[in-house]
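Trainee: Fold the following and give me the result.
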Amino acid sequence: MHAWPASEVPALPGSGRDLRIHDTATGGRVTLAPGPVARIYVCGITPYDATHMGHAATYNAFDLVQRVWLDTKRQVHYVQNVTDIDDPLLERAVRDGEDWTALAERETVLFREDMTALRMLPPRHYIGAVESIPKIVPLVERLRDAGAAYELEGDIYFSVAADPSFGSVSGLDAEAMRLLSAERGGDPDRPGKKNPLDPMLWMAARPGEPSWDGASLGPGRPGWHIECVAIALEHLGMGFDVQGGGSDLVFPHHEMGASHAQALTGEHPFAKSYVHAGMVALDGEKMSKSKGNLVFVSALRRQGTDPAAIRLALLAHHYRADWEWTDAVLSEAEERLARWRAAVSRPDGPSAEALVEEVREALADDLDAPRALAAIDRWAAAQTADGGTDPAAPGLVSRAADALLGVAL
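Mentor: Model prediction:
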């Protein structure tokens, strides 16, 4: 599976700051100081109802992480998956009377187009669950043979007891985990499980559903969490710098994935830090596929909305905040974009070197994009009110907005 084309990232004078970011596992700030190559895995979409604004907000957050790292002159090894086989995808295909593979392919193409329009930097490896099955099967077999997994009516479950550090990503108690498991695709009430929280690694073939050769596991298809583990271990190895996604992935997905990997390798941690983006709401409720209250990037683009304005609307909210999409949010972003473009279109302006450093510092401080926007707002206001005499300033501001925020002026 291929990703989308990369937009050019302008070079800026000087160098960026090491990123200080909130780590879910510790509940506090950590300073990320990767080696020459920073490693990040961000969980991708299940390809139906793409790309809604909640998706866009999440990938915007981790695009900023990449841009901060690139500004420190590091390379970035970014990996993202596509869960192109899963119960919700099959259910949607049945509902709409569509072949599930056609649905997945169409929505993945749309997602790529939206990411390109929003100037999101692409992953080095963009990998589907289906193409990863030959890598997944041996991992499930290893877990089973090591006693970290067991069979139940043909299905294979992971035993959370196999990982002594289980629970260290989310910090939740057993009852909270059980409730979230039931809400987010688990089956805590299934009889015969050793622990209600044990997640499925391999689902035995069901009548009328797709399945693949599972070698000694029998025909079937992979569970959700082992998919990301197989892809991350293959391309990043243990101890990569950031595991990212929306806050709804803290449990069970990221908790279970960490335990799978740690039980497989005997090493800890799976990721050095766990970073999660907030949820986006519409009309007072979280945007979700089940509620159908989705605002789509592609629909806004078809209406003629400038993708740079969509991006500014996302950047106006701190990545960890839960916030609500409204017409006013988009209108404010469009007005900001017009002000910025007018300001950088002049032949000269107020000096901008200090502004670049202010934007760098804001982003290094837990990706404080709203503070970065406010800094450019002040420069644009000064440009409008008083102008300036530095002919290099407008170009520098334009390059900084593009390089650090992904906003093309």
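Trainee: Please count neighbours and contacts with C-alpha atoms only from this point.
Mentor: OK.
Trainee: What ranges does this protein have for its helices?
Mentor: 53-71, 87-96, 100-117, 129-145, 174-183, 224-235, 255-265, 297-302, 307-315, 327-344, 353-364, 369-385, 393-405 (DSSP state H).
Trainee: Would you reformat those as TSV and include distance to Met200 and mean neighbour count?
Mentor: Listed next are those as TSV, based on distance: least, C-alpha to C-alpha, whole Å; neighbours: other C-alpha atoms under 10 Å:
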stretch	distance to Met200	mean neighbour count
helix 53-71	25	24
helix 87-96	13	15
helix 100-117	22	19
helix 129-145	10	19
helix 174-183	12	15
helix 224-235	8	23
helix 255-265	10	24
helix 297-302	33	16
helix 307-315	35	24
helix 327-344	41	17
helix 353-364	38	20
helix 369-385	38	18
helix 393-405	39	23
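Trainee: For Glu209, find the nearest of the ones you listed.
Mentor: For those, proximity to Glu209 was assessed by C-alpha to C-alpha; helix 87-96 is nearest, at 8.1 Å.
Trainee: can you list contacts of the closest one?
Mentor: 46-48, 99-100, 103-104 (C-alpha atoms under 8 Å, 6 or more residues apart in numbering).
Trainee: what's the angle between that helix and helix 100-117?
Mentor: If you take axes from the mean of the first three to the mean of the last three C-alpha atoms, to 10 degrees, helix 87-96 sits at 110 degrees to helix 100-117.
Trainee: now helix 87-96 against helix 224-235, angle please.
Mentor: Going by the same axes, to 10 degrees, helix 87-96 makes 120 degrees with helix 224-235.
Trainee: Return the distance of helix 87-96 from the chain's centre.
Mentor: 23 Å (C-alpha atoms, centre = their mean, to the nearest Å).
Trainee: Looking at the helices of the chain, which is nearest to Gly218?
Mentor: Among the helices of the chain, helix 129-145 sits nearest to Gly218 (C-alpha to C-alpha), with 9.9 Å.
Trainee: Against which helices or strands is the closest one packed?
Mentor: When contacts are defined as 3 or more C-alpha pairs under 8 Å, 6 or more residues apart in numbering; DSSP states H and E, helix 129-145 sits against strand 149-152, strand 220-222, helix 224-235, helix 255-265.
Trainee: can you list contacts of that helix?
Mentor: Against helix 129-145 from outside (C-alpha under 8 Å, 6+ apart): 81-85, 149-150, 156, 158, 201-202, 212, 214-217, 221-222, 226-227, 230-231, 263-264.
Trainee: closest one to Leu294 among the helices and strands packed on helix 129-145?
Mentor: Per C-alpha to C-alpha, nearest to Leu294 of those: helix 224-235, 23.3 Å.
Trainee: Would you do the same for the sequence below? I want to compare the two.
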Amino acid sequence: MTTIKLHNTKTRKKEVFTPIDPENVRMYVCGPTVYDRAHIGNARPVVVFDVLYRLLRHVYGADHVTYVRNFTDVDDKINARAKESGREIGEITAETTQWYLDDMRALGAMDPNEMPRATAYIPQMIAMIEKLIADDFAYAKDGHVLFRVRAYKHYGALSGRSVDDMIAGARVEVAPYKEDPMDFVLWKPSSDDLPGWDSPWGRGRPGWHIECSAMAKDLLGETFDIHGGGNDLQFPHHENEVAQSCCASGHAEDGGGFANYWLHNEMLQVEGKKMSKSLGNFFTVHDLLEQGIPGEVIRFVFLSTHYRKPMDWTAKKAAEAEKTLSRWAAMALDGSVGEPPSDVVQALADDLNTPLALAAMHALYKNGDADGLRSALELLGLGELDFGQAVKGMVYRMDDMVLGPLEVLLAETRAKAMETKDFSEVDRLKAALVAAGVEVRMSKAGVELLPAAGFDPAKLEGLL
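Mentor: All right, here's what the predicted structure looks like:
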């Protein structure tokens, strides 16, 4: 069996992955708060953990992996969106949840086995909070319930911070109902105009952190294999999940239980800068898809950078990705799906080294291994979405990236030939283009190249 190694945030080192039960490998990844479209930064963890999901399914079997990714559908951002738009909360969350699913599927992401909504797990959250209060890890005051951070001696172990350093360096809410500034909310009161549920502490709604703990426990058990998300969630969200979950399950002293392996992906930039609406470089996944950038191209750009390194989205990378995928598609469409090549699998098994996997696929293309390339594309999620049509469509969209520069070259060569009266180079270029399935149109107005039936961009290599 393939040995998988993963960098565990919990231990700060790469470790051999040993599941609790190889017959039931379990993974939880924090999902979106559904109030708007997902931006491309939101999509990075989806692609990262989709690759891990695919690898686990390949190694342990599709029926032996359980992947849970939640939807937060009760949140102050959702309440604010409802208030400003005048729409019902349920209508907003249903719409944005479907947007999210559609956009992530367009990136080749498989649906997880379970996609729980927070509002469906309120009783489980209340039960966990009651247990924490009973064991003195939480307290109720003024309609709020808060977790006693200092009651859990391992707090800060995941993020590598001490409580005192956190207080000195962080913005923490000072409130009269808190015993300590670091204590975080498990339950808060709701006014009549906000969503709320009856509880032992009055009508209210859960804090953000308790949601994932309750859903993970209900669907995966008190202890499971992998917990993932973006590194922006490492503190405070994941730190708080660990604290409340360990204390609720009787592991307050040893700090054990909950997730054995923690994986965090780095953040994303756009053209070398932090994504910001004020800078005009803020893109949703839907924006890119609407611009005609195929989901496979977006996914390929993500996979070109290791998940633990910052990623820079650029137009140049997207163009290069489309060019590469189009070349691969021209070959792989004639291939059949079988066992993926071992060097591709081994690259992924080495802490999801997707750049190394793509390098191995470049070698498959160079060596003309259509079956291996097609199988590797399927494993990496670049062949799930109607491969024949979606990727073939990219082949016929190469005008701007491949044929455009060749139009310029042919026009310049033709202009020189008009002066020297030597058209041999023009004829050579034209013959090569025609052989690659390109229709060549030359007139007084200029040169125009159009992809025709049988267009194969791979045959154009070396002309520029």
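Trainee: Give me the TM-score for this pair.
Mentor: Here the TM-score for the pair of chains, by TM-score structural alignment, normalised by the length of the first structure, is 0.85; 376 aligned residues with a C-alpha RMSD of 2.4 Å.
Trainee: related to what we said a few turns ago, out of the helices and strands packed on helix 129-145 of the first structure, which is closest to Leu110 of the first structure?
Mentor: helix 224-235 (21.7 Å).
Trainee: equivalent range in the second structure for that closest one?
Mentor: Using TM-score structural alignment, helix 224-235 of the first structure lines up with residues 208-219 of the second structure.
Trainee: which residues touch that stretch?
Mentor: 28, 30, 68, 70, 72, 75, 116, 118, 121, 124-125, 128, 186, 222-223, 237-238, 240-241, 244-245.
Trainee: That stretch vs the first structure - mean distance after superposition?
Mentor: Mean deviation of stretch 208-219 of the second structure from its aligned counterpart in the first structure after superposition (mean C-alpha distance after the TM-score superposition for the first structure): 0.5 Å.
Trainee: now, the most widely separated pair of the contacts of helix 87-96 of the first structure?
Mentor: Thr46 and Asp99 (15.1 Å).
Trainee: Between these two, which has more neighbouring residues?
Mentor: Remark: of Thr46 of the first structure and Asp99, Thr46 carries more neighbours, 21 against 12, as counted by other C-alpha atoms under 10 Å.
Trainee: residues in contact with that one?
Mentor: Taking C-alpha under 8 Å, 6+ apart, one finds 82-86, 89, 104 in contact with Thr46 of the first structure.
Trainee: Of the residues you listed, which is the nearest to Ala372 of the first structure?
Mentor: Looking across these and measuring by C-alpha to C-alpha, the closest to Ala372 of the first structure is Val82, at 31.2 Å.
Trainee: okay, the angle between the strand ranked longest in the first structure and helix 129-145?
Mentor: Counting by DSSP state E, the longest strand found in the first structure is strand 75-82. Using the same axes, to 10 degrees, the inter-axis angle of strand 75-82 of the first structure relative to helix 129-145 is 90 degrees.
Trainee: whereabouts in the first structure does stretch 111-121 of the second structure align?
Mentor: Taking TM-score structural alignment, stretch 111-121 of the second structure hits residues 122-132 over in the first structure.
Trainee: Would you check how far apart Asn70 of the second structure and Ala216 of the second structure are?
Mentor: 9 Å (C-alpha to C-alpha, to the nearest Å).
Trainee: I meant Met267 of the second structure, not that one.
Mentor: 24 Å.
Trainee: ends of the match of stretch 111-121 of the second structure, how far apart?
Mentor: Terminal-residue distance, stretch 122-132 of the first structure (C-alpha to C-alpha): 19 Å.
Trainee: cool, and stretch 267-279 of the second structure?
Mentor: From start residue to end residue, stretch 267-279 of the second structure stretches across 17 Å - C-alpha to C-alpha.
Trainee: next one: stretch 276-289 of the first structure
Mentor: Stretch 276-289 of the first structure: ends 19 Å apart by C-alpha to C-alpha.
Trainee: of the contacts of Thr46 of the first structure, closest to Trp340 of the first structure?
Mentor: Nearest member of the contacts of Thr46 of the first structure to Trp340 of the first structure, counting by C-alpha to C-alpha, is Val82, at 35.3 Å.
Trainee: Give the equivalent position in the second structure for the closest one.
Mentor: So Val82 of the first structure corresponds to Phe71, using TM-score structural alignment.
Trainee: how about the nearest residue to its match, chain neighbours excluded?
Mentor: Arg117 (4.8 Å; C-alpha to C-alpha, 6 or more residues apart in numbering).
Trainee: what does Lys178 of the second structure give?
Mentor: Leu146 (7.3 Å).
Trainee: same check, this time on Met394 of the second structure
Mentor: The nearest residue in space to Met394 of the second structure (C-alpha to C-alpha, 6+ apart) is Ser326, at 5.8 Å.
Trainee: right, and the one you found touches Gly388 too?
Mentor: No: taking contacts as C-alpha atoms under 8 Å, Ser326 of the second structure lies outside contact range of Gly388: 11.5 Å.
Trainee: quick one: the match of Val82 of the first structure and Lys5 of the second structure, what's the gap?
Mentor: 28 Å.
Trainee: contact partners of the longest strand of the first structure?
Mentor: So strand 75-82 of the first structure is contacted by 36-47, 66, 69-70, 122-129, 228, 231-232, 235-236 (C-alpha under 8 Å, 6+ apart).
Trainee: about what we covered before: tell me, how many residues neighbour the residue nearest to Phe71 of the second structure?
Mentor: Arg117 of the second structure has 19 nearby residues by other C-alpha under 10 Å.
Trainee: can you tell me which residues contact it?
Mentor: Arg117 of the second structure sits in contact with 70-73, where contact means C-alpha under 8 Å, 6+ apart.
Trainee: quick one: which of those residues is most hemmed in?
Mentor: Asp73 (25 neighbours).
Trainee: Quick check: it touching Val34?
Mentor: Yes: counting by C-alpha under 8 Å, Asp73 of the second structure touches Val34, with 5.9 Å between them.
Trainee: what residues are shared contacts of these two?
Mentor: Thr93.
Trainee: residues in contact with the equivalent of Val280 of the first structure over in the second structure?
Mentor: In the second structure, the residue paired with Val280 of the first structure is Leu268, using TM-score structural alignment. Going by C-alpha under 8 Å, 6+ apart, Leu268 of the second structure touches 40-41, 44, 274-275, 310-313.
Trainee: how about a cut-off of 10 Å?
Mentor: Taking C-alpha atoms under 10 Å, 6 or more residues apart in numbering as the contact definition, Leu268 of the second structure lies against 40-44, 274-275, 302, 309-313.
Trainee: Many thanks, I have nothing further to ask.
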